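J.: I'd like to go over a predicted model; first the sequence, then the structure.
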Amino acid sequence: MSERPKNLLGLVPVLNRWKYPILVLSIIAMLGSAGISLLLTNEYQSTTIIYPANILSVDPDRILQGEKIEVTGSSVELDRLTTIATSEQLAYFMIYKYKLYLDYGYQDMESDINKFGAMNMWYTNLDVRPNDRDALEISFISHDKYKAAAIANDIAARIDVLNQELPLENRKRVMEIYKDQYNYYSKAYLNLRDSLNEVRKNYGIYGLADEGYHLSKSVIETQTELAQAKGELEVMQQSGGSTTALKARINGLEKALATLTSSGSVYNLNKYAAGLKATKDLDSIQSNMLSRYIKAKANFDNAKIALNGKISTINVVQKAEAANRKIKPIRWLIVAGSTIVTFLLSVIFVSLYELYKRENYRFE
């Protein structure tokens, strides 16, 4: 009985005996894999590349204050964009928008099984990875090369939208605070303005130019004319002249002086002196409240602008375009791999079979 071979040369006689079956199986595998590969649908991959902007530098509140926009963000922003890109929220949005569940063999997204299957296919076709230049590469695979490019670009746009919405709730709360301040100072300013107008009306102080000067001048001039008229009256009475007109003039001057100095008239010196301090105090308070009101209004207006502002949080370096070449299937590789695997399995099988026969023969 011959000894078992100690090297691969012992396989040569085995392969020689089984060469035709092995050859037939290899040819069948080659033809079968070729036919199957021809039935496979071509798949195309499109890639878009984005840089994250610093989310703080593109905050509308900061921009309104004159701060500059930074083109690139830190690794924190890159991680945030990666998280958004791989989130279920974005996945569901894209699957529903492009009806990808139909491409994945599902009629709807009603059942949990369909949702799970569609989501699994989505993440299989999606590739999101940071590159060595701190940019984010977003790739998507589809049977339609134009759809693949459109989805990749739309993913980048959706990332920007979701990234902008992250601080939106806090910004709304800030705007409500500014709105409350604006309403409070607006009401307080109007009340002070009405109060000041009422005080001016009561005391006859309307803030006219040189109002106090002219009022004091009128009182002094009237008093002077009255004193002169009374002096003339004394002289006329001593000389025996007619005093009727002079007395009438004195009477008119006394009434005029009473009007200028009594509290019953609108313009009078006593009321003016009494109301001057009150109006000055209210005017000072009103000026202070006016400055606060203007500042509160500016803050509220800026908050509204910031809330409605749409400033991109990403910088698109490369937009996805329709691929010129398919990414898979690689048909020659499928055929070659199937043929080689079938050949090796056939060799292993016949070798084991020959070994089995030889061992049975030894023990007989």
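T.: Looks like it arrived, so ask away.
J.: for the rest of this, base every contact and every neighbour count on C-alpha atoms.
T.: Will do.
J.: in this structure, where's the longest strand?
T.: Among the elements of type strand in the chain, defined by DSSP state E, the one spanning the most residues is strand 44-52.
J.: check which helices and strands that strand is in contact with.
T.: Contact partners of strand 44-52 among helices and strands, from 3 or more Cα pairs under 8 Å, 6 or more residues apart in numbering; DSSP states H and E: helix 75-85, strand 136-142, helix 145-165, strand 314-318.
J.: which stretches of the stretch 251-364 of the chain form helices?
T.: For the stretch 251-364 of the chain, the helices identified by DSSP state H, counting those that start in this stretch occupy 269-308, 331-363, in order along the chain.
J.: turn these into CSV, columns for mean neighbour count and distance to Y51.
T.: Compiled in CSV, these are given as follows (neighbours: other Cα atoms under 10 Å; distance: least, Cα to Cα, whole Å):
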stretch, mean neighbour count, distance to Y51
helix 269-308, 17, 23
helix 331-363, 14, 36
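J.: quick one: which of those is nearest A118?
T.: Evaluated over these, closeness to A118 peaks at helix 331-363, with 26.0 Å, by Cα to Cα.
J.: try this one side by side with the last:
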Amino acid sequence: MDSSENFNITSIIIFLFNKWKPIIIITFLAAIVSIIISLVIEEEFKSSVVIYPASTSSVSKALLTDMSRAPKDILKFGEEEETEQLMQILHSDEIKAKIIAKYKLMQHYKIDPAGKYSKTQLLKEYDDKISFKKTQYQAIEITVFDTDNQIAANIANDITAILDSVYNKVQKERALMALEIIENQYHSEKIYIGQLEDSLSELRGLGVFDYENQAKIYTESHTKALESGNSRKAKLLQDKLDILAKYGSTYNSLSQLHKKEIEQLSLLKSKYQEAKVDAYQNLPHKYIVNPAQVSEKKSKPVRWLIVVFSTISAFIFAIFLMLILDNLQSVRKKLILDKQNTTKLA
């Protein structure tokens, strides 16, 4: 077993020794080409922003609701759900469009706008140079590569600024619809209560304002007037009792309904105030842990790595190429010998 392994190693060494010239030439040429390519590739600078999502708790509920019943503290960091929401917003077409327009990326990336696939090429370049990823601590890292270190930092910081405006816009569309619904309900309730109060005022004008107490007092006074022989007073009290009998139940029903609707109006008013806060608030949806800084040192290309990787790859490729060519040559020789032997036998 050991002798076989030694034989194979010896064979490889002999093979490499015999083929060292083409292998070295190929490797050397690859090294030269990789050096030239690495020098031609434009240098790019890297800038990164690290943000944490804020809690998406309703601002109105957090600020207007009793703290003991408030669902979440708006000052808390968000959790996985909030991180996923921010990731979706960061990948939105609106943020891409704003950044592309502000920095004229079609021109900056040297893409021909008249080209057949210019937009596709632009979006691919954008995705290659601008990326978002979640960290293990549920934060989000926004990374931008650019040939201009100032632009790289500016784009990274602007994305975080635009993030809030896009997020608020998405929420505001829904919040304004909710505000319109609750506002209509609130004003309708106020009108209805006004109508109830008008009806109650009319009944009070007729002398009906506390059915049970009035009925008790009028009945007692009417009885005393009859007992004392004061017929005029008795008739006056009887007229009042007749009015109570006619309108008393209506007054009670309206009074109870009015009380119920006042409670409903109070609830609607609270919801209306909350809806207004939610519709017009513009609180940030993230905490900036590390804003982007202008990089002083290029991030890529790593020229030595390109050269080393290309040279090693070329060296391995050259060995395999020599092996293939050597095997092909052996097969060819064998075929020629077989053909010659066949001819002699014939």
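T.: Sure, I can see it. These figures come from a predicted structure and were not determined experimentally.
J.: after superposing, what score do the chains get?
T.: Here the TM-score of the superposed chains, computed with TM-score structural alignment, normalised by the length of structure 2 as the reference length, equals 0.69; 318 aligned residues with a Cα RMSD of 4.8 Å.
J.: the longest strand of structure 1 vs structure 2, mean deviation?
T.: When structure 2 is superposed, strand 44-52 of structure 1 averages 1.7 Å from its matched positions, counting by mean Cα distance after the TM-score superposition for structure 1.
J.: so stretch 302-321 of structure 1 corresponds to what in structure 2?
T.: With TM-score structural alignment applied, stretch 302-321 of structure 1 matches the range 274-293 in structure 2.
J.: what sits up against the matching stretch?
T.: The contact list for stretch 274-293 of structure 2, computed with Cα atoms under 8 Å, 6 or more residues apart in numbering, reads 47-56, 58-61, 64, 77, 153-154, 156-157, 164, 167-168, 171-172, 175-176, 178-179, 182.
J.: run the last query once more with 6 Å
T.: The list of residues contacting stretch 274-293 of structure 2 from outside it, by Cα atoms under 6 Å, 6 or more residues apart in numbering, reads 47-54, 60, 153, 157, 164, 172, 175-176, 179.
J.: what is the nearest of these to Q138 of structure 2?
T.: Lowest distance from Q138 of structure 2 to the contacts of stretch 274-293 of structure 2 (Cα to Cα) belongs to Y52, with 7.3 Å.
J.: skipping adjacent residues, who's closest to the most centrally placed residue in structure 2 in space?
T.: The structure's structure 2 has its C-alpha centroid closest to L86; by Cα atoms, centre = their mean the separation is 2.6 Å. In space, and not counting its chain neighbours, L86 of structure 2 is closest to P53: 7.0 Å by Cα to Cα, 6 or more residues apart in numbering.
J.: what about that neighbour, neighbour count?
T.: P53 of structure 2 has 25 neighbouring residues, counting by other Cα atoms under 10 Å.
J.: isn't it right next to E80, touching?
T.: No. Assessed by Cα atoms under 6 Å, P53 of structure 2 is found out of contact with E80, at 8.9 Å.
J.: residue ranges for the helices of the stretch 101-250 of structure 1, please.
T.: All helices of the stretch 101-250 of structure 1, identified by DSSP H, counting those that start in this stretch, fall at 112-125, 145-165, 168-203, 211-239, 244-261.
J.: pick the most deeply packed of those helices.
T.: Comparing the helices of the stretch 101-250 of structure 1 on average neighbours per residue, with mean count of other Cα atoms under 10 Å, the densest one is helix 145-165 at a mean of 20.
J.: show me what that one is in contact with.
T.: 44, 46, 140-142, 313, 320-323.
J.: how about 8 Å then?
T.: Contacts of helix 145-165 of structure 1 with the rest of the structure, by Cα under 8 Å, 6+ apart, involve 43-48, 50, 81, 84-85, 90, 94, 138-142, 310-314, 319-323.
J.: for stretch 86-98 of structure 1, same thing?
T.: Applying Cα under 8 Å, 6+ apart, the contact partners of stretch 86-98 of structure 1 are 84, 100-101, 118-119, 122-123, 128, 151, 155, 158-159.
J.: sorry, back to before: what do we get in structure 1 for the residue nearest to the centre of structure 2?
T.: Aligned partner of L86 of structure 2 by TM-score structural alignment: L81.
J.: what does A149 of structure 1 correspond to in structure 2?
T.: When structure 2 is aligned by TM-score structural alignment, the residue opposite A149 of structure 1 is A153.
J.: next SSE downstream of the longest strand of structure 1?
T.: On the C-terminal side of strand 44-52 of structure 1, the nearest following helix or strand under DSSP states H and E is helix 60-64.
J.: tell me the helices and strands packed up against that following helix.
T.: Other elements packing on helix 60-64 of structure 1 under the criterion 3+ Cα pairs under 8 Å, 6+ apart are helix 269-308.
J.: and the helix it packs on, how far out from the chain's middle?
T.: Centre-to-centre, helix 269-308 of structure 1 and its host chain are 34 Å apart (Cα atoms, centre = their mean, to the nearest Å).
J.: that helix vs structure 2 - mean distance after superposition?
T.: Counting by mean Cα distance after the TM-score superposition for structure 1, helix 269-308 of structure 1 comes out at 4.1 Å.
J.: and that helix with helix 168-203, angle?
T.: Angle of helix 269-308 of structure 1 versus helix 168-203, following axes from the mean of the first three to the mean of the last three Cα atoms, to 10 degrees, is 170 degrees.
J.: quick revisit: now the helices of the stretch 101-250 of structure 1 in JSON lines, with distance to E354 of structure 1?
T.: Output for these, formatted as JSON lines (distance: least, Cα to Cα, whole Å):
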{"stretch": "helix 112-125", "distance to E354 of structure 1": "44"}
{"stretch": "helix 145-165", "distance to E354 of structure 1": "51"}
{"stretch": "helix 168-203", "distance to E354 of structure 1": "75"}
{"stretch": "helix 211-239", "distance to E354 of structure 1": "128"}
{"stretch": "helix 244-261", "distance to E354 of structure 1": "138"}
